[in-house]
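Undergrad: mind looking at a prediction? Sequence and model below.
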Amino acid sequence: MTRTLDIVSARLSDVELAINFSDAHPPLTVEQARVEADRCFFCYDAPCIEACPTGIDIPKFIKAIATRNLKGSAKTILESNILGGSCARVCPTEILCEQKCVHNTREEGQPIRIGALQRHATDWQMEHGGQPFTRAPTTGRRIAIIGAGPAGLACAHRLAMQGHNVLLLDAHSQPGGLNEYGVAAYKLADDFAQREIDFLLAIGGITFEGNRKLGENLSLSDLRRDYDAIFLGMGLSGVRAMGIEGEELEGVQDAVAFIETLRSQEKKCVPVGRRVVVIGGGNTAVDAAVQARRLGADEVTLVYRRGHEQMSATPVEREWAQTNGVTIRFWSSPVRMVLEDGALGGVEFSRGTATTNGRVIYDPADTFIVHADMVLKAVGQTFIPDPISGESILVENGRIVVDDTYRTTMEGIYAGGDCTVGEDLTVAAVRDGRNAAEAIHKALSISSVQA
C-alpha cells in the first residue's frame, strides 16, 4: 500500500497566515524618511545612479524628500522607472545602488536606504497624487505588446504617454507578470502589484487582453498586419528539468508554479508539506523556501550544488531565508528522488568538492538523504521559442537577439526583458521596456515624416 504524502493546506490559522504574509519590510515613517534623506551627501556624479539599471537620479529624488517635496521626488523616480514602487520593494539594492553608496567607505559602513526612500516617495504619489504624467495627443499609431510583465508594462506606459494606442496581451488573466505571479507575497503585500498597475494604466491609451497566448489564440503574422510595431516581453515561461530519477513523482513540483499558486489563491488553500526540500540557489529558491516555512512547514531545507559565493540569491536573501528557519546546505547535487513505501520520501544528494580551477567534483559514493514529503525545483527558467519558431526572429543561446535599439531581426518587432540577454532583474526589464518604447516612437516618428 502506498504511503500518503503529508501535503495539506491550512496548517496555520487565518491570523497566523495574515501575519506571515504581511509586508516583510514595513515602510519608513515620515520622520524616518527625513532623517535618512538628510544623511545623503547628494554626490555630484553619484555612483549610485550608474548602478541603477534605469538610471534614476537618486541624489535628486532624495534631496526632494529632505526638502519635503514628495511630489517632485516621486516624479524624478517615475520618469525613469514607472514601476518604481515595486522595484523599491523587490530590487536587490544591496548589490545595485546601495552597494555603490559612498557611505559604505565611511566608518559606520551603512549605505543610504535608497530602496526604502524610493518606496516612501512612490507610495505617497500613488496615495495622494495619482498619475503624474499626461498623455500626448493621439498619433493614431497602434502597437501590440506581448507580455504584461515589467518590460511590457513599462513599454506600454511610455508609448501611451507619447500618444500611441497600445494593446497589451498576456497569457495570464491579469497583467503584472513576475510582479503579480512570481515574487514572494510578503514582498508585494496588500495587492500592491495590481494597485501599481491601475496607477500605471491611468495614463490612458492602453487596452489589456488576458488569456492570449502566442502560438495558440494569438498570431504574430496577424499582429504584424494590424499594428505598426510589436514588442515581445514574454519573459521566461519554461522551467529547467533536473533529469534525475523520480522527478515525476507526486509531491515534486516547480518552485515557480508553487509561488504562482500562492499568489493566485488564498493562503489557507495552498497545500504544503511538513518536510520540504527546495533545490536551487537563486531568489526563486529563497522565495519558495521561506513561503513554504510561512505556510506552516515544520522543516524546510534549501540545497544548492555550489557554495554561498556562487549563489545568485544575494547575501541579504540568504540571511532572510536563515532567519525564517530555512536550513541551507551547500556543495550538494541531487542524484535521485527517494521512494519510501511507494511514495516520495526525500532526495538523495551527492557531496561535492571545489577544485582549484573553480570546478566542482561530486563523489557518487559519498551521498546523503534529506527526507521530505514535498520537493520544490528551482534550478532555473528558460525562454520557450516555439511560438516564434518559423519566423525571422533570431534566437541564440536560448534568448531573442536584439540590437542596441531593441530591434529583433524581424522588421517592426522589438523585444526586451528576460526573453533577451540581460541581468534577469525586474528593474532591468523596466529599463528594456522603456528604452524599446523610445526606439519604437523614434522609428514611427521618422516613418511619419517620410510619408
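TA: Thanks, I have the structure now. Just so you know, these numbers come straight off a predicted model, no measurement behind them.
Undergrad: CA atoms for contacts and neighbours, from now on please.
TA: Will do.
Undergrad: what about stretch 375-395, start to end distance?
TA: Counting by CA to CA, to the nearest Å, you get 32 Å between the two ends of stretch 375-395.
Undergrad: now it: buried residues?
TA: 375-381, 383-385, 388, 393, 395 (16 or more other CA atoms under 10 Å).
Undergrad: and the contacts of it?
TA: Residues from elsewhere that reach stretch 375-395, judged by CA atoms under 8 Å, 6 or more residues apart in numbering: 214-215, 220, 235-242, 251-256, 258, 276-282, 284-285, 288, 346, 398-401, 408-410, 419.
Undergrad: about what we covered before: now for the buried residues of stretch 375-395: which two are most distant?
TA: Farthest pair in the buried residues of stretch 375-395 (CA to CA) is V375 and I393. Separation: 36.7 Å.
Undergrad: how distant is stretch 17-30 from the center of its chain?
TA: When C-alpha coordinates are averaged (CA atoms, centre = their mean, to the nearest Å), stretch 17-30 and its chain have centres 19 Å apart.
Undergrad: that stretch: end-to-end distance?
TA: Its first and final residues considered, stretch 17-30 spans 29 Å by CA to CA.
Undergrad: in that stretch, which residues are buried?
TA: Buried residues in stretch 17-30, counted by 16+ other CA under 10 Å: 17, 20-23.
Undergrad: A321: which of the residues you listed is nearest?
TA: Comparing the buried residues of stretch 17-30 against A321 with CA to CA places N20 closest, at 13.5 Å.
Undergrad: list the residues that contact the residue nearest to the closest one when sequence neighbours are not counted.
TA: Leaving aside its sequence neighbours, N20 sits nearest to R294 (CA to CA, 6 or more residues apart in numbering; 5.7 Å). R294 is in contact with 17, 20-21, counting by CA under 8 Å, 6+ apart.
Undergrad: got another, please set it beside the one above:
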Amino acid sequence: MHTTPEDLIGNFKEANAGLTSQKAMDESNRCLYCYDAPCIKACPTSIDIPSFIKKIASGNMKGSAIKIMTSNPVGASCARVCPTEELCEGACVLNEETTPIMIGDLQRYATDWAIKNEQVLFKAGKSNGKTVAIVGGGPGGLSAARELALLGYKVTIFEAEERAGGLNSYGIVSFRLPQDVALWEVEQIESLGVEIRTNTTIGKDIPTSELLDRYDKVVLAIGMSSVPDLGMEGEDLDGVLDAIEFVKSTKTPPITDEMIGKKVVVIGAGNTAIDGATCSVRLGAENVKILYRRTADEMTAYDFEYEFAKQDGIEFNWLTQPTKVISDENGKVKAIECIKMELGNPDKDGRRRPVAVEDSIFTLEVDYVIKAIGQSRYTNLIEGFGLQHDDGVVTINEETYQTSNTKVFACGDVIFGKGQGEAMVVSAAEQGKKVAYALHRELFGFAEGTAS
C-alpha cells in the first residue's frame, strides 16, 4: 500500500497515551505522601510532589497543576521528557518494596487537565518599574521570564525562531513532546504580560549594545546552535543532514515522504541521535543504523531513549567510526566508509579513548547521513556582549549567575558544560528561576525563596 505524507503525520502522534482518570486516581492513592519526601530532593526544581499528587487524589486538578507549574514553569514538558527513573521516581521509597509511583505520568495528567481546560494559572506581580531583556525563549529563558513577571518586572523575550519554546518547541520529537504542550507553557508566560519578540536575532536585527543601554538587566539564555562539522570528506553532499534541523522539520509540517524505503545512518549516540533515528523510522526509512565510536556504556542518551530506539528496530553499531561519505555520479550520498574501533586509555573526561583497529575499514550503503555529534555554540553573540567564556561556555558567578558583565546574567545551555552540570530541560528551568531571584536580590535585596 502506498504511503502518503498524510499517513506519516499519524506516525508522529504522541506515543504515550497518558493515564486514564481511573489509573491516575489509583496511582495517586498509592502515594505515601512522605514527610521530607526524597522525590522532592531528587527533582531539580523541587516540585512538592506529594502535595500535587494528593490534590489529584482529592480531585483538585487546578491546584495540582498550579503546584507543579509554580516550581517548574515548563512542568508540562518536563512531565514527558525528564529522566524520571533517574530523578524523582528513582528516589521514591516504594522502590524498595514494589514499583515507584508514576510521578511523571501523574504530573502529565494534572498539566494535561490544565491545557485541556484552558487554565491560566498565574497573575503578574505589581509593577516595580524595572525592565529585563531575555535573549532566548527556551526553557531557561521562559522560566526566568515567568519568575521576573511574578516579581513585577517588565520582561521582553527576544527569540530568533518563529515561536518561543526553544528545544521543547522545535528540538524534541513530537511523539514524545507535542509542540502544542510547549506552546501552552509559552502562553502561560505571555498571560503575565511578558512580551515575546519572535523572528528577532540579537546581534543581527538588534545590536547587543541596544539591550545593554535600554534595559536594567539582560538575561542570556540562548541555548545551543547547529551540529558541528564532522571533519570528514563528503559531509557537504546532498543527503547529509543536521540532526537538529532534521528533527525541527518534522515538527513544522508539511512532513515529506522522501525517506520512505531509504537506508539511514545516524552518527552519534546522544538523545538527539536517538531522536534523529526514531524520526527516520517514522518517515518510512527501511533501515536505520546508529554509528558510535564507543560502546553502549559510554553513550550519553538516556536509558529510556535507548530502549525506545530498540523498540523501533534501530540498529546500534558500536565501536564504529565513520571516515568518509561517498557520493554517486549526481553528488548524492550513496555510501559511508567506516573503520572499527577499540577502547584504549581514558580521555581527560574519564572515558576510554577509541582507537582505530588496523585493516578494519568497511562500507555501508546509505541514502542519508544524519549528523548528531553534539552542538556548536553562539560564540559570536557571547563575544558581542563582551562576556568571558570557555569555548562558548559563559563564565558565571555560581551563586549569582552573573557573567563578567554584572549587568548580564546567564542560564541554560549557554553555561552548561565545562563542569557546570548536565543539560536537562528541568535543570535549565531551575536555573532560570535562580537567575530571576539573583537579579531581584541585586536590585531590591530580595531574600531567598520563591516569587509566588
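TA: Here it is on my side, so go on. Because the structure is predicted, anything quoted here is derived from the model rather than measured.
Undergrad: which stretches of the stretch 101-250 of structure 1 form helices?
TA: Assigned by DSSP state H, counting those that start in this stretch, the helices in the stretch 101-250 of structure 1 fall at 114-124, 150-161, 178-181, 192-201, 220-226.
Undergrad: in structure 2, point out the residues matching the shortest one.
TA: On structure 2, the counterpart of helix 178-181 of structure 1 by TM-score structural alignment is residues 167-170.
Undergrad: how about the fourth one?
TA: On the basis of TM-score structural alignment, helix 192-201 of structure 1 is assigned to residues 181-190 in structure 2.
Undergrad: compared with structure 1, how much does that stretch deviate?
TA: Here the mean offset of stretch 181-190 of structure 2 against structure 1 after fitting is 2.1 Å, by mean CA distance after the TM-score superposition for structure 1.
Undergrad: identify the residue of structure 1 aligned to T208 of structure 2.
TA: Residue pairing (TM-score structural alignment): T208 of structure 2 is matched to L220 of structure 1.
Undergrad: surely its match is in contact with L214?
TA: Yes. At 7.2 Å, L220 of structure 1 counts as touching L214 under the criterion of CA atoms under 8 Å.
Undergrad: which parts of the stretch 301-450 of structure 1 are strands?
TA: Assigned by DSSP state E, counting those that start in this stretch, the strands in the stretch 301-450 of structure 1 fall at 326-329, 332-340, 343-354, 360-371, 374-377, 381-382, 395-396, 399-400, 413-415.
Undergrad: regarding structure 1, what is its longest helix?
TA: helix 426-450 (DSSP state H).
Undergrad: report the distance from that helix to the chain centre.
TA: Its chain's average C-alpha position is 22 Å from that of helix 426-450 of structure 1, according to CA atoms, centre = their mean.
Undergrad: next, the angle helix 150-161 makes with that helix.
TA: Helix 426-450 of structure 1 and helix 150-161 are oriented at 40 degrees to each other (axes from the mean of the first three to the mean of the last three CA atoms, to 10 degrees).
Undergrad: ok, and the closest non-adjacent residue to Q162 of structure 1?
TA: A136 (5.2 Å).
Undergrad: residue in structure 2 paired with the one you found?
TA: Aligned partner of A136 of structure 1 by TM-score structural alignment: G125.
Undergrad: what's the distance between Q402 of structure 2 and V408 of structure 2?
TA: 6 Å.
Undergrad: kindly apply the preceding question to T20 of structure 2 instead.
TA: Counting by CA to CA, the gap from T20 of structure 2 to V408 of structure 2 is 45 Å.
Undergrad: related to what we said a few turns ago, now, of the contacts of stretch 375-395 of structure 1, which are buried?
TA: Buried, going by 16+ other CA under 10 Å: 214, 220, 235-236, 239, 251-256, 258, 276-282, 284-285, 288, 346, 399-401, 408-409, 419, out of the contacts of stretch 375-395 of structure 1.
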